[in-house]
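J.: predicted coordinates and the sequence they were generated for:
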Amino acid sequence: MAIGLTEEHEALAASVRGFAERHVTSESVREAVGSAERGEAPAHPGFWQALAAQGLLGLHLPEEHGGQGYGLLEQAVALEELGRTIAPGAYVPTVLASALIQAGGSDKLKADVLPALADGSRTAAVALPTAGALVDTEGRVSGTVQPVLGAQLADLFVLPLTDGRWAVVEHAEVEHLEALDLTRPLGAVTVRDAEADRILTGVNARELAVVLLGAEACGVAGRALDEAVAYAKLREQFGRPIGQFQGVKHKCGRMLIALERARAAVWDAVRALTEDDEQRGYAVGVAAALAADAAVECAEGNVQVHGGIGYTFEHDAHLLYRRALTLRALLGKASAARAEVAALAVAGVRRPMDIEIPAEALSLRSDVRARVAELAAMEITEQRAAMAAGGWVTPHLPEPWGKAAGPVEQIVIQQELKAAKVRPVPLMIAAWAVPSLVQYGTPEQQERFLPPTLRGEIIWCQLFSEPGAGSDLAGLTTRAERVEGGWSITGQKIWTSLARDAQWGICIARTDPDRPKHDGITYFLVDMSSPGIEIRPLCECTGDAVFNEVFLDGVFVPDDRVVGPVNEGWRVARNTLANERVGLTSSFQLGGDVPKLVALATELGVADDPLVRDGIGRLACDEHAFALLGLRATLKQISGTDPGATANVRKLVAMEHGQQVTEFGFTLLGDEGALTGGWRSDLRRRWTRYLLASRAMTIGGGTTEVNLNVIGERILGLPRDPDPTR
């Protein structure tokens, strides 16, 4: 998933990438590097006029000022693509300067300057606030600021003043500075007694820089990841591609996670630029904390995967690394951004994950709202029956069990039910069983089980995992043998939630031991009161017993309780595990969360400690990033485009986040961490219980390590190890 979400953004990205492949070649990049090495004066790259003719310099500017009439989000989409190429030249500083002038310049200044910046006949440079400031003395400005990106290529400078305003200056002295990034020059800009007649007011250069340079950082990170993955598929060591090694898979998986978080944060920062100070500050702060660091992490990972060749000057890996480090330096310390986010989080600020429904769905909302109002007026038993009969519990499923609702209708239904405080039946494990019965169940099975399940009258458990077959269900040993009228199931299941409460269980068992791996498995519906079932609670490290062991000793299951074809139960089970619906439900948390952490730090009197603030800021950024991943996946589904890697990445990020929040809170307790209490005890004692419970978060539903392998193999396309036992 790139920064843009819509089909239009995908088309724009494809167009810019095509342009870059034709014009921003490796030779043009190396030409800029050679010029820098020889100490020659920087020059515009050969593709500059073609870039301007493409309209990319003015994507974000209004047509009246020579632009394309789009906005900063479209410019961010283009910057991400050009960032992949390590494009030399003044593109980024010129775009940033024109954005500042558009935001804070007078009408005359805009008319005088912006058309030339949009058509490439003039170029500009911007000094970020960290570079110093000019002094305004009675309408005359003077001073030196450094480093200024692209200064030697500019004939127009946008420079900060000590009072927070910005001056647009045409005449200045530029001193060359040795730049870490060999493809773009840096300079010191000195202004001597210039007239302060072109002043920008009410602009925040840092916010615009975070958005635009952050978008470029995402492009750098994306290029680094792609290069690392491509090399890992081809480079062989010890007789096989290095991409088969789990360590390489995990390295590349972590790079993808960093990239997706950064893209989400930059996208949200663009959206927030027109919002109030708190919301804008929160979103921009998260982007500032994540984007450049993601570029550095991916660039470092690229060098690491390439090994010695990636460390050589001849390979482009070090150029990506230099660009990433430069972007991080120019955007300022991530710790400062985390401190800003922490201050807002401690003050109770949160970014809402709202979805704007297309205008054409207004009549749909009106209809849904009217029906939901009727549901809200019913007593609970009548309401649950009506919701089950009307498809409101699982609207994504086909009628009559759902409403065959598309993504937009699903969101509208969720929103209206929430607004009316109508709670659908909590299906729990049944949320996995119902789709399989809908798709593979017989009409008799559907009528027997679906209506009461959707009314909340049947509790289900899932009999999948075994002591020797957790994530790898191909290793199932529970067997089902054919007997008169049905099957006899014998085996052991483990980690079974709700087993002591459930009336029915969905169970997979091996029915043909001669077939390999996932073949020869059948999907059964098991009456949990059947003779031969023994349930033993499993006491967890918290002292609670949520999970259970289930022993099946010759448990009879009639033929009419087999779901789907015999020996093809894995296909049915995969439907259970991969059931898709559109939603913004937050990830299940067994530990603490950021609001609880803030409450704990406040209660302990350490919320103002700088180190604690840094931790809160880091975790608040993480929380916001995985919430954004869910929002973006939903918006992609609504727009009809593929959400890509987001679901896998979000699950892993969310689960690790819950652990990290809880572990950080535990460190604040000091010696009180040696004490514990129940879920209803005070927050301090309860926190140790959170910590113990949180260990399950990166195990259940596939461990972190397995999920990283899934990301590496299924999303990034890295090769599987044909002999995983070695």
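T.: It's in.

J.: please make it C-alpha for all contacts and neighbour counts, starting now.
T.: Will do.

J.: buried stuff in the one helix or strand A295 maps to?
T.: For A295, the element it lies in under DSSP states H and E is helix 277-306. Buried residues in helix 277-306, counted by 16 or more other C-alpha atoms under 10 Å: 279-306.

J.: check which helices and strands that helix sits against.
T.: The contact analysis (3 or more C-alpha pairs under 8 Å, 6 or more residues apart in numbering; DSSP states H and E) places helix 277-306 against helix 205-234, helix 246-272, helix 317-331, helix 334-346, helix 610-639.

J.: those helices: which one's closest to Q439?
T.: helix 610-639 (21.4 Å; C-alpha to C-alpha).

J.: following element in sequence after the closest one, please.
T.: Defined by DSSP H and E, the subsequent element after helix 610-639 is helix 646-668.

J.: contacting residues around the following helix or strand past that following helix?
T.: Sequence-wise, the next helix or strand downstream of helix 646-668 (DSSP H and E) is helix 683-694. Applying C-alpha atoms under 8 Å, 6 or more residues apart in numbering, the contact partners of helix 683-694 are 541-542, 589-592, 600, 658-659, 662-663, 665-666, 669, 672-673, 675-680.

J.: ok, stretch 457-474 next?
T.: Contacts for stretch 457-474 (C-alpha under 8 Å, 6+ apart): 427-430, 433, 452-453, 475-477, 492-499, 501-508, 517-518, 701-703, 706.

J.: related to what we said a few turns ago, out of the helices and strands packed on helix 277-306, which is closest to L180?
T.: helix 317-331 (6.0 Å).

J.: ok, now how distant is the residue sitting furthest away from the middle of the chain from V606?
T.: Distance from the C-alpha centroid of the chain peaks at E484, with 52.2 Å (C-alpha atoms, centre = their mean). Per C-alpha to C-alpha, to the nearest Å, E484 is found 69 Å from V606.

J.: how about A287?
T.: A287 is 26 Å from V606, by C-alpha to C-alpha.

J.: show me the contacts for the residue nearest the centre of the chain.
T.: Residue closest to the average C-alpha location in the chain (C-alpha atoms, centre = their mean): L629, at 3.5 Å. For L629, the contacting residues are E260, R261, A264, T646, A647, R650, by C-alpha under 8 Å, 6+ apart.

J.: second one coming, line it up with the first:
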Amino acid sequence: MVVALTDEQVQLTDTMAGFARRHGGLELTRSQFDAIAAGHRPDFWPALVNQGLHAVHLPEEFGGQGGTLADAACVIDAAGYGLLPGPLLPTVIAGAVVATADTDRPGTRALLAGIADGRTAALLLPGDGEIRAGAGAQGWELSGSAGPQLGLSSAQQLVVGAKTAAGETLWFALDASAPGVTVQAQSPTDLTRDVGTLECDRAPAEPLPGIDERTARGIAVGLIAAEAAGIARWCVDNVVAYLKVREQFGRPIGTFQALQHKAAMLFINSELAAASAWDAVRGAGQSAVQHHIAAAGAAVTAIGGLPELVVDALTMFGAIGYTWEHDLHLYWKRAISLAAAIGPVTDWARALGDPDLPGRDFTIELTAVEPDFRAGVAAALDAAAALRNERPGRQNPEYAEYWTGPQRTALADAGLVVPYLPAPWGLDASPAQQLIIDEEYDKRPHLVRPSLGIAQWILPTVLTAGSDAQRERFAVPTMRGEIGWCQLFSEPGAGSDLAALSTRATKVDGGWVIQGQKVWTSSAQRADWGALLARTDPEAKKHKGIGYFLVDMSTPGIRVRPLRTASGDEHFNEVFFDDVFVPDEMLVGEPTAGWSHALATMANERVAIGAYVKLDKESELRALARRAGAADVTVRRALGEVRAATNAIGALAVRDTLGRLAGHGPGPASSVGKVGTALLVRRVTADALVFSGRAAMVGGGEQPAVGQSLMMPAEVIGGGTIEIQLNIIATMILGLPRN
């Protein structure tokens, strides 16, 4: 995934990618290592400036293209993918920071105009060294040292954060050729970009008032993260291409499941890196706190994890990826350099792990969109709010969102229980309309939003593939919470390999007789109806001869036996079918079409389970961090890493939503989110146990970390194991050959 979101940004990314292919080229870059290290600008720099690609984000009045920081991130993303050498990234960062200064000042205006005209630049944050600002005879002077810093040797203009004697941070423009300025080129780790150190001895400097240190740092991190996203994407594309053609043991190594899973994880980490980079750039338009949270998340997810991501790619190339002739080591070295440029990633994680920080704001503003639709939704919700529900719901009686009565009936009849369903059961709501409905519900926290629970996975299948009689019988009562459902798919011998199920449906007069056993069935002990998969044609291929039935759970011959899990709870069940008669009218679609219906149901399930990340998964870690206090950096670091992962998944979901609002189809976000959420749940529960210490010896519900850990497998395995999801990503998204 590119950082670009809009069609215009995708075009900008393609333009920069084309430029990198034409003017960069790794063969040419390899011939210029020494010149690059010495700070010489590459020969293509005038052509780059001519196209304005270095200044897409600078105001037009100063010679820029008048774009946004997100546009600049698209340019940097593509440049990172193409490993474009030279000072583009440092120059874009410096220009973006200067653009936040007081542009009424002549010095600021001149600096922006110079960068737009092609002068190279670099940013030095106060933490990048010890530069002191003092008053001289002719104005401000800078003294001290800083670096090493990317692009410093090639920079003609420096943007420097310096401390006064009173400890105040001030910002200055410093000409690299000014008296008292010495820049020393260093031997760079990244062979495609120069690194230098700065010495100042009463060097004259021009003030740049209006720059905020935290904002400057966030801008730098966001743009560095964009380049990291481009590198991660290059790794995915090239690994997948290699796995498709490299053969061992007479077949492509891309058929090996171990490599498929590694490639899928590489893709997942790349997608999350791009999402967090996009979020960091997006955060620049929000409050200072939100920008800090987004930048810290990108520092941890996109930048700090990049060197290991490249090493993962290297291991899939094997020894060839470790050679000097292979391009991978150049990307690896740039990854190491980018991670070093932001400082220790542990510091970013600890900062993000402050338990008093608010959550990431992923609000999508739609205040001016479809006002008439919004008014209708608001009126329906207000009318429902005046009513009350009277009794526990059939699906999950212990939770308020499942209760039934006049309020839920009103919401169901208004299409506001599952609004994306087609009318008359829903509103056939577009993505924008769904967001409007979400906003209106959020404005009324006293109004409990109903949930279908398991029925949310089953009902869309019934509405799409079922008969008119089935829709008439089940849709409205299910929406009103008057019917509880269970999903009768898994079997003792057919868990992840669902198509290997052995439960039989034998045709008899007027219906079918079911024989078999199901397992891991949630809510079977109280369900009124179940969606059942059974083999209708034992001679057909295993995916072909399956039927999808709607079964009355009170039918004679059905026996439900609760399964007690390690947590001590009875959330799951075994269900036995002994000569259970199901009438013909309860078969959904054709007798052998059940597999396609099952896929639709499981797709709904996986999306629902992937959305669990919207819930608060870090509560116990947050409580532990508060109890430990700021001095316990290990808990805060763990909490920060969890938040970074949570925010990356959230950003991925927001991007997917915005894409749908723009008319694009769904992408791989649900698959990536499912795996990311499962890994997140495992990480959270493991950390909570570690930091609970000896208290974890006490059970009986007195230690939340223990209870969460014992419930963890239900969330991680539910809807398909991580390995099954990795198989799907490897073959259906990455296109690796099946075994």
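T.: Yep, it's here. What you are looking at is a predicted structure, and each value in this text was computed from that prediction instead of being measured.

J.: returning to that earlier point: map the residue farthest from the centre of structure 1 onto structure 2.
T.: Per TM-score structural alignment, the equivalent position to E484 of structure 1 in structure 2 is D509.

J.: buried residues, the one helix or strand L12 of structure 1 maps to. List them.
T.: Using DSSP H and E, the element containing L12 of structure 1 is helix 7-23. Judged by neighbour count using 16+ other C-alpha under 10 Å, the buried positions of helix 7-23 of structure 1 are H9, E10, L12, A13, V16, R17, F19, A20, H23.

J.: do stretch 531-545 of structure 2 as well
T.: A531, L532, L533, A534, R535, T536, D537, K542, H543, K544, G545.

J.: from the contacts of stretch 457-474 of structure 1, which land in strands?
T.: Q492, K493, W504, G505, I506, C507, I508 (DSSP state E).

J.: relative to V422 of structure 1, which of these is nearest.
T.: For those, the nearest to V422 of structure 1 is W504 (26.6 Å; C-alpha to C-alpha).

J.: roughly how far apart are the closest one and R455 of structure 1?
T.: Counting by C-alpha to C-alpha - W504 of structure 1 and R455 of structure 1 are separated by 15 Å.

J.: equivalent analysis for L159 of structure 1, please.
T.: Applying C-alpha to C-alpha to L159 of structure 1 and R455 of structure 1 gives a distance of 65 Å.

J.: still on that earlier bit, write the ChimeraX selection for whichever of the contacts of L629 of structure 1 are buried.
T.: Only the buried entries of the contacts of L629 of structure 1 go into this ChimeraX selection, using 16+ other C-alpha under 10 Å:
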select :260,261,264,646,647,650
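
J.: looking at the contacts of L629 of structure 1, which is nearest T137 of structure 1?
T.: Closest to T137 of structure 1, out of all of the contacts of L629 of structure 1 and judged by C-alpha to C-alpha, is A264, at 42.9 Å.

J.: what lines up with the closest one in structure 2?
T.: Match for A264 of structure 1 (TM-score structural alignment): A275.

J.: what's near enough to touch its match?
T.: Contacts of A275 of structure 2 (C-alpha under 8 Å, 6+ apart): V3, A648, I649, A651, L652, R655.

J.: which of the residues you listed are conserved in structure 1?
T.: Retained in structure 1: V3, A648, A651, L652, R655, out of the contacts of A275 of structure 2 (criterion both residues aligned by TM-score structural alignment, their matches' C-alpha atoms under 8 Å).

J.: greatest separation within those: which pair is it?
T.: V3 and A648 (12.8 Å).

J.: which position in structure 2 aligns with L212 of structure 1?
T.: Checking TM-score structural alignment: L212 of structure 1 goes with L223.

J.: the closest residue to D501 of structure 1 other than its chain neighbours: neighbour count?
T.: Of all residues not flanking D501 of structure 1 in the chain, I459 sits nearest, at 7.0 Å (C-alpha to C-alpha, 6 or more residues apart in numbering). Number of residues near I459 of structure 1 (other C-alpha atoms under 10 Å) recorded here: 19.

J.: looking at structure 2, name the residue matched to E568 of structure 1.
T.: By TM-score structural alignment, E568 of structure 1 lines up with A593.

J.: thought that match was touching F549?
T.: No - counting by C-alpha atoms under 8 Å, A593 of structure 2 stays clear of F549, with 10.7 Å between them.

J.: the two: which is more packed in?
T.: F549 (26 against 18).

J.: my guess is the more buried one contacts R535. True?
T.: No - judged on C-alpha under 8 Å, F549 of structure 2 makes no contact with R535 at a distance of 10.6 Å.

J.: now find how far off-centre stretch 230-245 of structure 1 is within its chain.
T.: Centre-to-centre, stretch 230-245 of structure 1 and its host chain are 28 Å apart (C-alpha atoms, centre = their mean, to the nearest Å).

J.: what sits up against that stretch?
T.: Contacts for stretch 230-245 of structure 1 (C-alpha under 8 Å, 6+ apart): V229, V248, K249, V305, H306, L718, P719, R720, D721.

J.: out of the residues you listed, who's the most crowded?
T.: K249 (27 neighbours).

J.: so what does that one match up with in structure 2?
T.: K249 of structure 1 maps onto Q260 in structure 2, by TM-score structural alignment.

J.: find the nearest non-adjacent residue to its match, please.
T.: Counting by C-alpha to C-alpha, 6+ apart, the residue nearest Q260 of structure 2 is A730, at 5.5 Å.

J.: compute the number of surrounding residues for the equivalent of the one you found over in structure 1.
T.: Aligned by TM-score structural alignment, A730 of structure 2 pairs with G712 of structure 1. Number of residues near G712 of structure 1 (other C-alpha under 10 Å) recorded here: 26.

J.: same question for W324 of structure 2.
T.: That count, for W324 of structure 2 with other C-alpha under 10 Å as the rule, works out to 10.

J.: try S287 of structure 2
T.: Neighbours of S287 of structure 2 (other C-alpha under 10 Å): 12.

J.: distance check, it against R682 of structure 2.
T.: Relative to R682 of structure 2, and taking C-alpha to C-alpha, S287 of structure 2 is found at 32 Å.

J.: equivalent analysis for S619 of structure 2, please.
T.: Distance from S619 of structure 2 to R682 of structure 2, by C-alpha to C-alpha: 14 Å.

J.: alright, calling it a day.
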